[in-house]
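Enquirer: pasting the sequence and the predicted model now:
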Amino acid sequence: MVDLRSLREDPQTFREALRRRGRDPSLVDQALELDRSWREALQEVERLRAQQNRASEEVARLAPEARGQKIAEVRELAARLKELEPEVRRRREELERVLLLFPNPPHPTVPDGVGEQDNVVVRTWGTPPRFDFQPKDHVELGLRLGILDFERAAKVSGSRFYYLLGKGALLEMALVRYALDRLLAHGFVPVIPPVLVRPEIITGAWGGATFDPQQTYRVAEDDLALIGTSEQSLAGFYRDEVLDAQRLPVRFAGISWCFRREAGAHGRETRGLYRVHQFDKVEMFSFAHPERSWEEHEFLVSVEEEILQGLRIPYRVVLLCAGDLGTASAKTYDLEAWMPGRGGYGEVTSCSNTTDFQARRLNVRFRERGRTEFVHTLNGTALATSRVLIALLENYQQPDGSVRVPEALVPYTGFERVEPAA
């Protein structure tokens, strides 16, 4: 949710922010008109209350035989207030509904653009492997190694689910523990959060007036929703609380299953593990001081890079353009790993500073020198197992069809290679 006072004082900045995101700037005018209407009704209510209070005081000072007319006036004012007060609430609710539609304004360093093609490569790391044999993609590798089974999963759950078997399952658990150990070294607090949350937690974290049914699974009977990332449940951890500024930043490492409908996905994006309905993820989440949140953003990106560098997986860092930002984000970096099966890079992590966008919607504040203000919240993928497994299998494949395990994972797996199934 945007700051209403800032919207009143500088509407042009918000119009420009909407334009940069490819949204209709007239949303600003709609909000300002609703704000004017609400304040007009509120002022009338306040005027009538003051008049009612004065009349009530006068009644007390009048002789009993002279009170009749003034009592009638008090009753008339009470009736008018009873009629107008619900209208004030209705207008305020309508204003808040429209304010919920505003995305977070992009940071000035975010490039202009309308979509993925306008994102900017900031830097690259590592060299894509050159194979002296015809490399396979992760789907073929997984089937030959006997660690992936999409066909049986489809019989049980439908498309875009999978079974991860044997050493494949051990690889996934090794990836989770490897990423978690990197975060523990940086002082993150490990958290296993709820995966079912209230719908307002989803919208509080990701924006909008209602959550996107194209992305989110809903359990209607219980008015709950499955998280698409632990960012959502972690964002609500301090809901309606005030933190001590000395505690900031508070850094959480969320470990959870994530669930996404991905209803609009198609083509090669849906092949194999790249865009599945359920996956395991280690997520970084930070509650930060507003004066230090941009420094915190760069720190989180550096941790993401540290994790991929430890696995020796080539990647590039991409700065998203304004039109490709998520609703809640003021600035986002993606890390894209080299995936030989795609013949290019594929997104494996994302790292965003949502400034005070989530904190306003979830009412998370901090206190400093006797004043309270909203914290800044940031999130970043430490490791999404399904995407990293793609890069690992494809980059570490060997001529004999086996896959070598990255050195950093061997202490967790207890084996150095995954051999083809007999």
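Expert: Done, it's in.
Enquirer: from here on, contacts and neighbour counts on C-alpha atoms
Expert: Will do.
Enquirer: can you give me the strands in the stretch 251-400 of the chain?
Expert: With DSSP state E, counting those that start in this stretch, the ranges of strands along the stretch 251-400 of the chain come out as 278-288, 315-319, 331-339, 344-353, 364-368, 371-374, 376-384.
Enquirer: would you format the ones you listed as CSV with mean neighbour count and distance to Glu140 included?
Expert: Shown next, in CSV, are these (neighbours: other CA atoms under 10 Å; distance: least, CA to CA, whole Å):
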stretch, mean neighbour count, distance to Glu140
strand 278-288, 25, 20
strand 315-319, 22, 22
strand 331-339, 25, 14
strand 344-353, 22, 18
strand 364-368, 19, 47
strand 371-374, 16, 49
strand 376-384, 27, 21
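Enquirer: ok, structure two:
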Amino acid sequence: MIDVKHLAENPDLYRASQRAREDDESLVDQIISADAERRAALQSFENLRAEQKVLSKKIGPASGDEKQELLAAAKELSANVKIAEAQADEKQRELEALNNVFPNLIAEGIPAGGEENFSVLKTVGELPEFDFEPRDHLELGEMLDAIDMERGAKVSGSRFYFLKGVGAQLEMALTQMGMAQAAEAGFTPIMTPTLVRPEIMSGTGFNVEHDDEIYRIEKDDLYLVGTSEVALAGYHADEILDLSDGPIRFAGYSTCYRREAGAAGKDTRGIIRVHQFNKLEMFIYTTVEEAEAEHERLLAWEEDMLAKIEVPYRVIDTAAGDLGPSAARKFDCEAWVPTQQDYRELTSTSNCTTFQTRRHNVRERLFKDDGSRAGTRMAATLNGTLATTRWLVAILENHQDADGSVNVPTALQPYMGGKTVLEPVA
């Protein structure tokens, strides 16, 4: 949800943002018009209410025909007040409906355009060179008895899988290493619900009525989350936070679910694009002034994790048209996948500014220099991934040997019971 007042005062800024996103610029004028109609309807209602109060004071001392005339006028006025109130409520709903589909204002300087228009900020690490034909992650996973897609499909359908043995250990090791790093950086570890109410899902920025990526449990009117960000964005809904001592940082772990409705024919092999996976997500509540600096810190923490798994990667500044509705800016870290001869996204971090907090009504307490309270304003939120199931793809492929064994990155070895090499199952 955007600040309607700020939009009305800076319409060209929002038109430019929509243009960069390759989205509908006319929404700007629709919101301005809807807001003007809402304010006019509300003013009409308030004027009638004021008139009603004046009239009610005249009725008491009146008598006879005068009183009857005043009562008749009051009855008519009361009906008009109800009509005006209904009209004001309807205009409010119309404005909210438009605001609910309007994406966040993008940050200044990010690339315009669609998915292919990203900007590469840095490339880190040397690409591996093999003196043999490298195997893809699924072949390696099957040789290690670590990934079982066939039985996953038998039990749950396509794009489901079992991680077993060293595959399960490897994912858990990643999570433990990420959680340890997060805790050391001051994050509070938290296990989040994976089913949320519709207002929590929509408050995070998802369109519950038209987003085909979301699984819905219709009987209970609950939604399966695609990231713990959803639950964490709603954690402090309708609360006032004290951020005077710094940001509130959570490291949320959850299983995640995505329908992958638009992914027909894409990454059907292996665990790159699946319906269920596990993820460790950083989530931050902070001040508007600190949001940009926190975004840089989130990226740095993600790069620390990528360095620990010893894979080549690049960082991209995502183009405006490839941002989700809640993000003002997003950095993606993409790891090299040898068998695809390409970089693939492993992690991303987004600055959502006040977009989610406006929807969830999360405010921060303001203080004067003498420590006394000075009102409230909207807080800002950010998120970033520290580890997820897809990371196994990069680890297996980049650290493989000719015989199908896989070397365990040094930083992960303590979390793997000291294992240094994963051996194929005979």
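Expert: Done, it's in. All figures in this text were calculated on a predicted structure; none of them were measured in a lab.
Enquirer: TM-score of the superposition?
Expert: The TM-score (TM-score structural alignment, normalised by the length of the first structure) is 0.97; 419 aligned residues with a CA RMSD of 1.3 Å.
Enquirer: of the strands of the stretch 251-400 of the first structure, which approaches Ile201 of the first structure most closely?
Expert: Each of those has some distance to Ile201 of the first structure by CA to CA; the shortest is strand 364-368, at 12.5 Å.
Enquirer: helices of the second structure, residue ranges please.
Expert: For the second structure, the helices defined by DSSP state H cover 4-9, 11-21, 26-59, 64-101, 137-143, 149-156, 166-184, 198-204, 229-235, 291-308, 355-360, 391-398.
Enquirer: okay, the last one sits on what stretch of the first structure?
Expert: The one in question is helix 391-398 of the second structure. Here helix 391-398 of the second structure aligns to the first structure at residues 388-395, judged by TM-score structural alignment.
Enquirer: ok, now which ones touch the counterpart of Glu87 of the first structure in the second structure?
Expert: In the second structure, Glu87 of the first structure lines up with Gln87, judged by TM-score structural alignment. Taking CA atoms under 8 Å, 6 or more residues apart in numbering, we find Gln87 of the second structure in contact with Ala41.
Enquirer: Arg218 of the first structure too?
Expert: For Arg218 of the first structure, the contacting residues are 224-226, by CA under 8 Å, 6+ apart.
Enquirer: of those residues, which belong to strands?
Expert: Among those, the ones falling in strands (DSSP state E) are 224-226.
Enquirer: out of the residues you listed, which are buried?
Expert: Buried members of those, counted by 16 or more other CA atoms under 10 Å: 224-226.
Enquirer: so where is stretch 212-219 of the second structure in the first structure?
Expert: By TM-score structural alignment, stretch 212-219 of the second structure lines up with residues 214-221 in the first structure.
Enquirer: end to end, how far does the matching stretch reach?
Expert: Length of stretch 214-221 of the first structure, first residue to last, CA to CA, to the nearest Å: 19 Å.
Enquirer: do you know how far the nearest residue to Pro111 of the first structure once chain neighbours are set aside is from Arg8 of the first structure?
Expert: Distances taken as CA to CA, 6 or more residues apart in numbering place Cys321 nearest to Pro111 of the first structure, at 4.8 Å, with adjacent residues excluded. When distance is defined by CA to CA, Cys321 of the first structure is 27 Å away from Arg8 of the first structure.
Enquirer: if we can go back for a sec, mind putting the buried ones among the ones in strands among the contacts of Arg218 of the first structure in TSV, distance to Met339 of the first structure included?
Expert: Below are these laid out as TSV (distance: CA to CA, whole Å):
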residue	distance to Met339 of the first structure
Leu224	36
Ala225	32
Leu226	29
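Enquirer: tell me the one of the ones in strands among the contacts of Arg218 of the first structure nearest Glu140 of the first structure?
Expert: Leu226 (30.6 Å).
Enquirer: pretty sure the closest one sits against Ala220.
Expert: No - between Leu226 of the first structure and Ala220 there is no contact under CA atoms under 8 Å: 10.9 Å.
Enquirer: contacts only, for Val301 of the first structure.
Expert: Taking CA under 8 Å, 6+ apart as the test, what Val301 of the first structure contacts is 333, 351, 380.
Enquirer: residue in the second structure paired with it?
Expert: With TM-score structural alignment as the criterion, Val301 of the first structure matches Leu299.
Enquirer: and the gap between its match and Phe250 of the second structure?
Expert: Per CA to CA, Leu299 of the second structure is found 15 Å from Phe250 of the second structure.
Enquirer: same deal with Glu213 of the second structure?
Expert: Glu213 of the second structure is 25 Å from Phe250 of the second structure, by CA to CA.
Enquirer: please apply the same query to Ala97 of the second structure.
Expert: Per CA to CA, Ala97 of the second structure is found 31 Å from Phe250 of the second structure.
Enquirer: those two: who's more crowded?
Expert: Neighbour count, other CA atoms under 10 Å: between Ala97 of the second structure and Phe250, Phe250 has more, with 22 against 12.
Enquirer: tell me the contacts of the closest residue to Gly168 of the first structure other than its chain neighbours?
Expert: Nearest residue to Gly168 of the first structure, sequence neighbours excluded (CA to CA, 6+ apart): Ile147, at 4.9 Å. Neighbouring residues of Ile147 of the first structure by CA under 8 Å, 6+ apart: 163-169.
Enquirer: could you dump the residues you listed to a markdown table with neighbour count?
Expert: Below are these laid out as a markdown table (neighbours: other CA atoms under 10 Å):
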| residue | neighbour count |
| --- | --- |
| Tyr163 | 15 |
| Leu164 | 19 |
| Leu165 | 16 |
| Gly166 | 13 |
| Lys167 | 18 |
| Gly168 | 20 |
| Ala169 | 15 |
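Enquirer: farthest-separated two in the residues you listed?
Expert: So, the contacts of Ile147 of the first structure by CA to CA: farthest apart are Tyr163 and Lys167, at 12.0 Å.
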